[in-house]
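Enquirer: give the three-dimensional model of this entry:
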Amino acid sequence: MPSPDWAHTRPFSSSLPRFPRAPARTNCSSSLSLCPSRGLMPLVLPDSPSPLQRNKQPVKQMSGTGSASHRPSKPSPPLPAPRWLSLNRPTPLASLALLLLAAAAVFLYSQTAARSYESIGEVPPLSSPTVGTIDGVRAIWELPAAAAPARAVLFVAHGCRCRPENFWPPSPRCTGCVGLPEDVAITELALRRRFAVLAVASAGDCWSPKEVNGAKRVIRSWAAKHGIEGLPVAALGASSGGYFVSRLAAEMSLAAVVIMIAEGAFGGADGALPAVYPPTMFIHMPKDGRRAALLERNSKMLMKNGVEVKELQSLEFPLTPTLLSERIPGLDRELSERIWTAFREEGFVDDNGYMKEDGRATPWKDALVKRGFWKEVSPWADHIQEELNLAYGYHEMTSLHAEEMFDWIEKHLK
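Expert: Purely as a prediction, here's the structure:
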C-alpha cells in the first residue's frame, strides 16, 4: 500500500504466530510508545518451512509509493549447499536412507503448506468474479458457490491509488486483476464464509465523502439484481476506504463495519453520531502512533454513544527465507530465499530478521537489480511490497486477523 491517508490503502491470515518480545531495538523511535521489543534468536536458513504462511494521510478526499532507479550489476553468488549434501561416498544403505528422508521432508513440507494455505484461502481459488459497471461505477463482485448460497454481503473499499482488482487473482474472468496477497486472502475467506463480496472503484485516486450516496445505490441495486437484497451487509475499508466506510455506516443500515489502518470519520458538521451506528471494529498498526491516538479517541467517543467497539492490533514480524513464497501464491521458495539473502546482506533486516525501515523507504528494488535478478522478481513487485509493509507493521492492508474479524462480523449478522 502506498503511504498513509482519508484518502488511502490495502488485509492475510491469523495463522501467524505471536513472536516473543524482549529488549527494544536501539533504533526504535521513542515517539512510538507501543513500539514492540524483540527477543528472537538470529535467523538462519532453515531446511524446514517457516511457520509463517501465507498505503496513505487523511485529507478532504478520504487520502497516499515510490519508485527506485535501477543499476544493473552482477548476480549474487549461489547459496551454499546444505552440509548433509557434502557427505563423502555414502553407502547404498545410507543413500537410500537419505533419499527416503528427502522424500519425507518434501511430503511433509507440501502437506504443511497445503494446510496453511487452506487456513487462509490459499488453495486453488474459488475465484470466479464478474467485472462490470453498476449505475455507472466500475465494480467487481463474486457470490459464493450455488451449493452454499450467500448468507451476507461484504462491501470492500480500497485505499488511495488502489483498486478493486487487487482483491481477486488474475483469471479469464478478470484478466486485469492483480491479486495482492493480503487483499485476496480476505476475499477468499469471505467467500468460504458465504459472503457475497462487492468491491467498487472510487471516482478519484482516493474516496470522497460525496461518493457515499452513490455507494448506497450501487450496493442496493446490485443486491436486488442478484436476489440478495434481504441479506445483512457488512463493510470493510482500509485507509481511505476505512474513512469511507465509517461515513457509509452513518448513512445506511450495516450489520458491522471494519475500519482498517484508519481512525474513521464520524458525525456530520456538528460532530454528532446518528441515533443508530453499527458495531465497529478497528484493525490498526500501533507503530503509527499518531493514528493510534486518534483511533483511541474515536473508540471512546463511539462507546460513550453506546456503540460496540472492538480493536485488533497488527504488529511487526520478522522476515524469514520462505516468508514471501509462503504468503504470495506463485512466488517459488528458491526466489524467496534469494530475496531474503539479499535483504540480510544489504543490511535491510536486523539480526532477528525484523526490517530496519518501512518497506516503502527500503531500496530493495535497487538491491535486486544490482544482484542481477530483478527481472525474475519484477512481476511480483507489488505483492512483495505489500508483504514488506506488513512485516514492518506500518499502514498496510492485513489479513493476519481475518479469521477473528469474520468471527466477529458473523456474531452481528441478523
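
Enquirer: only C-alpha atoms from now on, for both contacts and neighbour counts.
Expert: Will do.

Enquirer: show me where this protein has its strands.
Expert: 130-134, 137-142, 152-157, 195-200, 233-238, 256-260, 280-284, 309-313 (DSSP state E).

Enquirer: residue contacts, the nearest residue to Pro170 once chain neighbours are set aside?
Expert: Leaving aside its chain neighbours, Pro170 sits nearest to Cys177 (4.6 Å; criterion: C-alpha to C-alpha, 6 or more residues apart in numbering). Taking C-alpha atoms under 8 Å, 6 or more residues apart in numbering, we find Cys177 in contact with 165-171.

Enquirer: one more, for comparison:
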Amino acid sequence: ASWRAQEPQGPERHQFLLLPNRDPKHRRINSPSEIAIMRNVVDGVNGDDPDIDYMWQRPYTPHQATGILFVAHGCKHSGTDWWPHSPQDCPECLGLPEEMAIVHMARDKGLVVVSASSTDRGLGCWNNGGDGARIAKVLQHLKETQDDLVSLPIYGLGSSSGSGLVGSTLPKALRKLRESSENGDQ
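Expert: From the prediction side, this is the model:
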C-alpha cells in the first residue's frame, strides 16, 4: 500500500514520508522501492523557542540498529540537505549527493540517521548558545518514543559549524540533559 505525508498530529506530531530510494546499489532484495523517513516536531526548549522539526531514518536492517548518528549541516545549509527531494512530500529536501551518500553508508552500517536545522536560518550556522540544547532534546525525544533506541549510543558528524556543534556544544548539552533527568529536574 502506498501512503503519503500526513499532517503532524497529537503530542508527538510526527509525519511519515515515503521518498524514492535513489541509490540502487544500496537496495536489498527484500527492501521496498521507497524508503520511509520520519519527520517529527517537538516543542522548543523554552516557552519562547520555536518548535524543532527533525527528520530521521532507520537502518536498512531496522531490527539491528547499532547506534544513532546525528548529522549536522554546515553554514548556508539545513537539515533537509540529507534527504531526497520529493515535490509532493518534501519539496524543501535537497538530497545533496555527498550528504545522501553519508546517510546511505551509515544506514548500511546499522545506524539510525537524524538531522535537524540550526535556529539561524539566515546564515544557516549553528548557534553555540542554544542549538546544543535543542538537538539534545531532539535526540531525547527520539529515544523516548522509540523503545528499541533507548540504550543505543549517539554519534555525531558535522561539517563547518556543524562540527563545532557535535564536537563540543552537543556533548555538553546531552550531559546536562542526562544529569537533570537523573536528578528529577524534568
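
Enquirer: overlay the chains and give the TM-score.
Expert: The TM-score (TM-score structural alignment, normalised by the length of the second structure) is 0.64; 136 aligned residues with a C-alpha RMSD of 2.6 Å.

Enquirer: for Gln111 of the first structure, which of the strands of the first structure is the nearest?
Expert: strand 195-200 (27.8 Å; C-alpha to C-alpha).

Enquirer: the helices in the first structure, which residues?
Expert: 92-119, 181-192, 212-225, 240-251, 289-304, 323-327, 333-346, 364-370, 374-377, 381-392, 402-411 (DSSP state H).

Enquirer: about what we covered before: ok, which of the strands of the first structure comes nearest Val377 of the first structure?
Expert: Short answer: strand 233-238, nearest of those by C-alpha to C-alpha, at 26.4 Å.

Enquirer: thinking again about what came up before, so for Val131 of the first structure, which of the helices of the first structure sits nearest?
Expert: helix 212-225 (12.5 Å).

Enquirer: nearest residue to the spatially most central residue of the second structure other than its sequence neighbours?
Expert: The centroid of the second structure falls nearest to Val114 when counting by C-alpha atoms, centre = their mean (2.1 Å). In this structure, Val114 of the second structure finds its nearest non-sequential neighbour in Trp56, 4.2 Å apart by C-alpha to C-alpha, 6+ apart.

Enquirer: and the aligned residue in the first structure for the one you found, what does it touch?
Expert: Matched by TM-score structural alignment, Trp56 of the second structure corresponds to Trp141 in the first structure. Neighbouring residues of Trp141 of the first structure by C-alpha under 8 Å, 6+ apart: 129-131, 196-199.

Enquirer: go on, Ile259 of the first structure?
Expert: 236-239, 241-243, 245-246, 280-283.

Enquirer: against Arg161 of the first structure, how distant is the residue nearest to Pro170 of the first structure?
Expert: Distance, Cys177 of the first structure to Arg161 of the first structure, by C-alpha to C-alpha, to the nearest Å: 15 Å.

Enquirer: repeat that for Ile228 of the first structure.
Expert: 30 Å.

Enquirer: looking at these two, which is more packed in?
Expert: The neighbour count for Ile228 of the first structure versus Arg161, taken as other C-alpha atoms under 10 Å, is higher for Arg161 (23 against 18).

Enquirer: which non-adjacent residue is nearest the more buried one?
Expert: Asp205 (4.7 Å).

Enquirer: shouldn't Cys160 of the first structure be in contact with Gly242?
Expert: No. In this structure, Cys160 of the first structure is not within contact of Gly242 by C-alpha atoms under 8 Å, at 10.6 Å.

Enquirer: what about those two, which has more around it?
Expert: Of the pair Cys160 of the first structure and Gly242, Gly242 is the one with more neighbours under other C-alpha under 10 Å, namely 36 against 32.

Enquirer: which residue in the second structure lines up with the more buried one?
Expert: So Gly242 of the first structure corresponds to Ser163, using TM-score structural alignment.

Enquirer: and that match, what is it in contact with?
Expert: 72, 74, 157.

Enquirer: mind checking the end-to-end distance for stretch 375-384 of the first structure?
Expert: The first-to-last residue distance of stretch 375-384 of the first structure comes to 14 Å (C-alpha to C-alpha).

Enquirer: one more: stretch 104-119 of the second structure?
Expert: So stretch 104-119 of the second structure: terminal residues 26 Å apart, C-alpha to C-alpha.

Enquirer: of all the strands of the first structure, which lies closest to Arg291 of the first structure?
Expert: Nearest of the strands of the first structure (C-alpha to C-alpha): strand 280-284, 8.4 Å.
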